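Asker: Take a look and give me a structure for this.
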Amino acid sequence: MTVKKQDLIGVIATRAKAIDFWSFMHYLPNPDPVLKKMGKDISAYREIISDSHVGGCVRRRKAAIKGLEWRITPTGNEKTDEILTALFDRLPISQIINQILDATLFGYQALEVMWENQNGLLLPVAVVGKPQEWFVFDEENRLMLRTKDNRNGDLVPEKKFLLATQQADYMNPYGRADLAMCFWAATFKKGGFKFWLEFMEKYGSPWLVGKHPRQAQSHEVDELLDSMEEMLGTAVAAIPDDSSIDMLESASKSGSSQVFDDFLRYCKSEIAIALLGQNQTTEAEANRASATAGLEVTLDIRDDDASLVEGVFNQLLAWICELNFSVETLPTFDLYEQESIDKAQAERDGLLVGLGVQFTEQYLMRTYGFEEGDIVVQEISPNLSLQKKGTDKVDFAEPIPKSIVDSIGEQLEVEGEPFVEEWLQTIKDQLSQAESLEDFRHQLDSLIPELSFAEYGKVMAWASTTAHFAGRQSVEDERTKSPSLAKRG
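Answerer: This next block holds a predicted model:
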């Protein structure tokens, strides 16, 4: 079969030709399964953000991005770089990022760019997120604005609206909303909380049971009931001497209450997993190991959100350069985390320098994140050196302060304790699941290879340094205490 070049050009599979597509509207409806099931628009998701747990997770997720540093890569033209940097310094970047990240919650977010002519340049002075309900997509997945004059929507002007979407594709240009994954959990949590309050009101307090003689008249029974009602409000009641009132408590109310508590916890767990990608760090029962694993999952989601934000700003930068500048290399908007210097390693390196160790420029750049040209390595005279006195005599120029040795020992204990506790907790969990001591011994043999000793290796480096300093300090103490040794030295 001969392939014709004209057959390779253009799109063949389109909605207009598809046998399963037919719409009386001129725009594509949102295929979100939750919204379709309820017959509602996307405003339904906005209501559940008022839930305390949903709102807390949303704030935490956005804060992970807003806490990052940002920069604009240079274009090669110094004047253009200065204008772009000054422009972004004036824009409320944190507020814009907050609006862009609504795309992760609702699937998509349109932001209108307000342009203004400044000194012959057409520059954005504001970027404002607009409600999702105002926008739809046409059959070619182009953004359209619904108005009073045309509820089916009109195509938006070029370079006027930025569009942020999460996992949007040809089948679903609206993107995938994370709030859809936790909508039912938040809804049932709200309903379950209501029933839990009713349960607590009904069974949380003891019941008053009045006893009356079998031959009592109906009005006497009513009087006894009235007395018990007054007793609930005033704790005082007057009853006949042949009647009695007892307090009864439900023996099973704690177990029934636990059912509600477990249900609400499950709903909260589902919400955290949907928005944060993990549940461990939001629960008090989480141990250090599970919390650390949860944070690693969150970093993956944070990186995806950062890419979404960078894509929107990069589109804005491309428009700015197209309208105003002629540059060979388009600038990019980068989000990055300011790496914190490992204090323990910095202290160790400083002490090693005091012993005479000289680090290369490559080591400092690799370890502390310096870039080429940031630092100049100079030779430093060590505080502690071996100085020859005569032919075979050496002397310590300066003794190591005992406070330094003590501080290193304390640091070693602080750094090593979490890893040891994590191992012990893992072993305890395994012991609780073992059927016998023999079974536990076999499980322990298979468990040990799975324990992570990588981080502990760093602590052992501290131990080696401590032992080295302790040895030198011991020699110095002996030399100071023994006059004969000092003379021989």
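Asker: make it CA atoms for all contacts and neighbour counts henceforth
Answerer: Fine.
Asker: the strands in the stretch 301-450 of the chain, which residues?
Answerer: Secondary structure of the stretch 301-450 of the chain (DSSP state E, counting those that start in this stretch): strands located at 333-336, 386-388, 394-396.
Asker: Please provide the structure for the following sequence as well, for comparison with the first:
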Amino acid sequence: MIFDWFKTARRRKEALFAQQTETGGGLTPMLYLERWGNMTNKLTPSRLASILQAADDGDITEQHVLFSDMEDRCEHLAAEIGKRKRALLTLDWEILPGRAKDKRAEDVAAAVREQFDMLPTTSDLLLDLADGIGHGFAALEIEWAQAGGLHIPAAFHHRPQSWFQVLRENRNELRLRDGSYEGAVLWPFGWVIHTHRSKSGWLPRVGLFRTVAWAYLIRAYALESAIMYMQVHGLPFRLGKYPPGSREEDKAALKTALANLGRDASGIIPQGMEILFESPANATQDIPGILVTRCEQGMSKAILGGTLTTQADGKTSTNALGEVHNEVRHDILTSDAAQIAATITRQIIAPLAYLNCGVSEPALLPYFRFDTRQAEDIQVFADALPKLAAVMDIPAAWAHEKLKIPQAEEGEKVLSVRQQEGPQPPAPLTAQARTGGKADPYPDQTAIDAMLPEASLSAACADLLAPLMDEIREGMEPVELLVRLGDLYPKLDTATLQELMARAIFLATVVGEASAAEEADGDA
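Answerer: The predicted structure is shown next:
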């Protein structure tokens, strides 16, 4: 609890002036690594079982040395856990005010944001904390410094998990290994201890590498079998024949020659003996290779939640399944981000607020948050929102949040679409418009079109078709309307249309005569 942290923090502040591992408060760094060496050498099922059982009993040193070796020696494991760690670097983050609804909480959050910006590279901090995904916990020792009268971490030093031990009575409490039975208590303000729970249980059991340890071991056996097979069957068999009655010395010489042929392709044999080279039969199934693939797929499932975002076999891999697996990866990323954000809040943000702002009230403490929201399909929203806005009230802030588009601040330039005021009728398709802005080849016709008001022509057509429209409004079917067309024809009002046609013919005659006169004058 954060209350317990503040009570402990008030008692001791040694970590503000020194580091616990460099003042004799913990183990000498490389002693335990030299003692255990490389745990993957001659690793057997019984040996792995004993290492995991020892961790369950409270001795976690061998387990975490093994986990580090696994990540060093297995390129597939390193690649998959690396993807999961680095996914955190793609997220935006923010520091928000505490739950107290007053200005003081906002002022504290603003001050802590400025202090947090003074920290070393945030990406290194996140990657070091994400090391707890595989091991179950990650330990970073803080090196404090003074900057403008403020206590600011100058560095976060990652410490190997093998430097720590758990209490036998409480296996969720970490202690620094110093040779004593219970270990050294970690200094307040001196550490960032991130516990990452991939599954429930005691601290020695929550690491993800416990789940993939058996797949790692089986994969190692399969690779060793594949190498041995290549050494033996990758080259032609060398078969020596000796005649009956050969002496033991001659047989030994023949055997030595066969051995030398495998190393340096040279050798001598007595006269009368023979060496034959036989090519081995091709294996129908690559059993070790299949086993390696299955182990690697198991690792991918445990680490990333699926295999289609890692490797595709061309058979079961589809785009739809890949999208599903990617959604699973996002769920895992959200879980990782929430756990790491909680650690940063409790063990970095809270000390900064306490030391530099004098804040110890939980309601005033800011908190760290990753933005794990995914933007919705902007094309779908662009099509749906105008239609929905006509029948319901949609807050603009909600749309901005869903699309992850920030709201414009006061005075900030925004994108906009310029629209003319009032309804605008479509422009008539004139000859110039048809020719794409080139010279009008029919200026006379264009002049006549401009002289005839479009509104008058529409009104004339409306008067002409009025009887037909009345019948349609009364429910008459189109087939019946065709039958009655002969009866309705005398009722059609053609007076307005006849008047417009007469004007058009008159205008056409006048414009035609004027054009003819201009052409005659030009020819003269």
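Asker: How alike are these chains, TM-score-wise?
Answerer: Overlay of the two chains. TM-score (TM-score structural alignment, normalised by the length of the first structure): 0.59; 354 aligned residues with a CA RMSD of 4.4 Å.
Asker: about what we covered before: to Ser205 of the first structure, which of the strands of the stretch 301-450 of the first structure lies closest?
Answerer: Closest to Ser205 of the first structure of these is strand 333-336 (CA to CA; 54.7 Å).
Asker: Summarise which helices and strands the closest one is packed against.
Answerer: strand 69-72, helix 288-324 (3 or more CA pairs under 8 Å, 6 or more residues apart in numbering; DSSP states H and E).
Asker: Now tabulate those in a markdown table and tack on distance to Glu139 of the first structure and mean neighbour count.
Answerer: Converted to a markdown table, these look like this (distance: least, CA to CA, whole Å; neighbours: other CA atoms under 10 Å):
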| stretch | distance to Glu139 of the first structure | mean neighbour count |
| --- | --- | --- |
| strand 69-72 | 35 | 14 |
| helix 288-324 | 23 | 17 |
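Asker: Pull out the buried residues from stretch 228-236 of the first structure.
Answerer: Met228 (16 or more other CA atoms under 10 Å).
Asker: coming back round to it: most tightly surrounded among the strands of the stretch 301-450 of the first structure?
Answerer: Highest mean neighbour count of the strands of the stretch 301-450 of the first structure: strand 333-336, a mean of 18 (counted as mean count of other CA atoms under 10 Å).
Asker: Give me the distance between Arg113 of the second structure and Gly305 of the second structure.
Answerer: Distance of Arg113 of the second structure to Gly305 of the second structure, given as CA to CA, to the nearest Å: 34 Å.
Asker: I should have written Tyr367 of the second structure there, sorry.
Answerer: Taking CA to CA, one finds Tyr367 of the second structure at 29 Å from Gly305 of the second structure.
Asker: cool, and Ala466 of the second structure?
Answerer: According to CA to CA, Ala466 of the second structure stands 70 Å off from Gly305 of the second structure.
Asker: Between these two, tell me which one has more neighbours.
Answerer: Neighbours per residue (other CA atoms under 10 Å) separate Ala466 of the second structure from Gly305, with Gly305 holding more: 19 against 15.
Asker: So what does that one match up with in the first structure?
Answerer: The equivalent of Gly305 of the second structure in the first structure is Gly277 (alignment by TM-score structural alignment).
Asker: how about that match, what does it touch?
Answerer: 294, 297-298, 301 (CA atoms under 8 Å, 6 or more residues apart in numbering).
Asker: What of Ala289 of the first structure?
Answerer: Glu422.
Asker: Pro443 of the second structure matches what in the first structure?
Answerer: Using TM-score structural alignment, Pro443 of the second structure sits opposite a gap in the first structure.
Asker: now Pro443 of the second structure: how far from Glu518 of the second structure?
Answerer: On the measure of CA to CA, Pro443 of the second structure and Glu518 of the second structure end up 13 Å apart.
Asker: ditto for Gln339 of the second structure
Answerer: 89 Å.
Asker: do the same with Thr8 of the second structure
Answerer: Per CA to CA, Thr8 of the second structure is found 106 Å from Glu518 of the second structure.
Asker: To what extent is Ile275 of the second structure buried, counted in neighbours?
Answerer: 14.
Asker: how about it, secondary structure?
Answerer: strand (DSSP: H, G, I helix; E, B strand; the rest coil).
Asker: Leaving out the residues flanking it, which one is nearest to it?
Answerer: Spatially, and ignoring its direct neighbours in sequence, Ile275 of the second structure is nearest to Gly240 (4.4 Å; CA to CA, 6 or more residues apart in numbering).
Asker: Thr329 of the first structure now?
Answerer: That would be Thr75: by CA to CA, 6+ apart, it lies 5.3 Å from Thr329 of the first structure.
Asker: Then Val192 of the second structure?
Answerer: Leu140 (5.0 Å).
Asker: ditto for Pro204 of the second structure
Answerer: Nearest one to Pro204 of the second structure, counting by CA to CA, 6+ apart, is Ala55 at 5.9 Å.
Asker: A helix includes the one you found, no?
Answerer: Yes - Ala55 of the second structure: assigned to a helix according to three-state DSSP.
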